[in-house]
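[1] here is the input, now give the coordinates:
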Amino acid sequence: MNEHLARGWDEAAAGYEQYFVPRFRPWVETAVAQLGDLPSGPILVPCCGTFPELDLLLERFPDREIVGIDLSAGMVRLARERAAGHDQVSVVEGDAATLDPRWLRACSAVVSVFGLQQLPAPEQAIDSWYDALLPGGRLSVVYWPSVTEADGPFSLMRELLRPGPADPDPDLAAVLGEAVDEPVAFPITYADAGSFFEAYAHSGPMRATAIARGEAFVEELRERFLERAPEGEWTHHPAARLITATGR
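    I've put the predicted structure just below:
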């Protein structure tokens, strides 16, 4: 399963960086803004993707060790390009679902944006990330829940790919004990429904499915999507979840 997911993101990496990273910037800014004053120690970014958090982290914590982790070799390559010239920054190709024991109670912060929902056991992952914090360290995680909006391209795509009621989301904040879990919504605009579909299918989270099911499936899905999508520019306001907690 992990290899299949990694291949999808390997192929999607460049397009994701170009198309989705700028649109997801407000959520990245929100996640980094939650960190406040941190104890001494490295900052860990599991599921870092192309590492859009890095520039903001370097602005606030220029002298900290910052480590990104991602399963996709394609994402890691772009993340390392972003980190070039910063000796205190490194990017590890690996599974962020369960952190290496060397991170146990060693980090001043753990930040992750839009990676948690892709992991097979998000409760275990966020528990592992929380256990990496030093006392007073900060966890800041943004992820997409199963339902992000009542109407929009994300909801239409989910309906076409997985008809019926969405699976209930696990109570991830409860896993951590004292944590804050709140919705965070921002507008995203696409030139039209066709450009969104192309990006979502080939440079986004549907890429692994497209590889597995083939281009004929993608084309049939595209036709169904465009039949129900509005014409012209499309703006929606999807709500992610933001979980924050302080290490004990």
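[2] going by C-alpha atoms from here, please, whenever you check contacts or count neighbours.
    Fine.
[3] all strands for the protein, in order.
    43-46, 66-70, 89-93, 107-113, 133-143, 180-185, 188-190, 234-236, 239-246 (DSSP state E).
[4] next up, for comparison:
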Amino acid sequence: MHALPQALPEGPVLVPCCGTFPELDVLTGQLPGREIVGIDLSAGMAARARNRAAGNPLVPALEGATLERDELLSFPMVHPDADTFFTAHTRSGPMRPLADARGEEFIAVLREEFLRRAPEGEWRHRPSARHIVARA
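    This next block holds a predicted model:
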């Protein structure tokens, strides 16, 4: 949340799983004048976000969304070795926030320990994600 891309496309900024909307102040500060749309599948969390954003004309009410698709997707992934797996996870995967927060020096130490303990050979896994489409 501390490093937004330099050039965002035009249009509203979507905040999925907005819940308590902790991003609101940072987004409105760094993107003045941009509409910010928070969505959450939990009615209770959407209500909390709505309360948090009350009075902000750039944040529309979070009501009336219709769920059009909700499915679990999974695809096999193969990495030729542990180093490639680690790089993928720390540069563009689930460990990217840790790398951003702790820095390259920390990640270098972590990489060294990971590779020391990792088995050799090809790495296969099948991550899954929830694909949700909602229309307001």
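[5] what does the superposition give as a TM-score?
    In this superposition the chains share a TM-score of 0.52, using TM-score structural alignment, normalised by the length of the second structure; 102 aligned residues with a CA RMSD of 3.7 Å.
[6] I figured Val76 of the second structure hits Ser128, correct?
    In this structure residue 76 of the second structure is Pro, not Val. No - contact criterion CA atoms under 8 Å: Pro76 of the second structure and Ser128 do not qualify, at 9.1 Å.
[7] related to what we said a few turns ago, make JSON lines out of the strands of the first structure and add mean neighbour count and distance to Arg7 of the first structure.
    As requested, those are exported to JSON lines (neighbours: other CA atoms under 10 Å; distance: least, CA to CA, whole Å):
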{"stretch": "strand 43-46", "mean neighbour count": "27", "distance to Arg7 of the first structure": "18"}
{"stretch": "strand 66-70", "mean neighbour count": "25", "distance to Arg7 of the first structure": "12"}
{"stretch": "strand 89-93", "mean neighbour count": "19", "distance to Arg7 of the first structure": "13"}
{"stretch": "strand 107-113", "mean neighbour count": "28", "distance to Arg7 of the first structure": "20"}
{"stretch": "strand 133-143", "mean neighbour count": "24", "distance to Arg7 of the first structure": "21"}
{"stretch": "strand 180-185", "mean neighbour count": "16", "distance to Arg7 of the first structure": "29"}
{"stretch": "strand 188-190", "mean neighbour count": "15", "distance to Arg7 of the first structure": "26"}
{"stretch": "strand 234-236", "mean neighbour count": "16", "distance to Arg7 of the first structure": "29"}
{"stretch": "strand 239-246", "mean neighbour count": "22", "distance to Arg7 of the first structure": "25"}
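[8] grab the nearest non-local neighbour of the residue nearest the centre of the second structure.
    Nearest to the mean C-alpha position of the second structure, by CA atoms, centre = their mean, lies Pro16 at 8.3 Å. Among residues not flanking Pro16 of the second structure along the chain, Ile39 sits closest, at 5.1 Å (CA to CA, 6 or more residues apart in numbering).
[9] I'd like the distance between the one you found and Ala88 of the second structure.
    Between Ile39 of the second structure and Ala88 of the second structure the distance is 28 Å, computed by CA to CA, to the nearest Å.
[10] the two: which has the busier surroundings?
    Neighbour count, other CA atoms under 10 Å: between Ile39 of the second structure and Ala88, Ile39 has more, with 24 against 15.
[11] can you count the residues close to Leu161 of the first structure?
    Leu161 of the first structure has 12 nearby residues by other CA under 10 Å.
[12] coming back round to it: the residue nearest to Pro16 of the second structure: what's it in contact with?
    Leu14, Val15, Pro16, Cys17, Cys18, Ala46, Leu62 (CA atoms under 8 Å, 6 or more residues apart in numbering).
[13] please flag which of those residues sit within helices.
    Ala46 (DSSP state H).
[14] need the max-distance pair from the contacts of Ile39 of the second structure.
    Within these, Leu14 and Ala46 form the most distant pair, 13.5 Å apart (CA to CA).
[15] more crowded one of the two?
    Ala46 (22 against 12).
[16] distance of the spatially closest residue to that one that is not a sequence neighbour from His89 of the second structure?
    The shortest distance from Ala46 of the second structure to any non-neighbouring residue, by CA to CA, 6+ apart, is to Asp40 (5.3 Å). Relative to His89 of the second structure, Asp40 of the second structure is positioned 26 Å away (CA to CA).
[17] same thing with Val78 of the second structure?
    13 Å.
[18] same question for Glu120 of the second structure.
    Taking CA to CA, one finds Glu120 of the second structure at 17 Å from His89 of the second structure.
[19] cool, and Pro119 of the second structure?
    Pro119 of the second structure is 17 Å from His89 of the second structure, by CA to CA.
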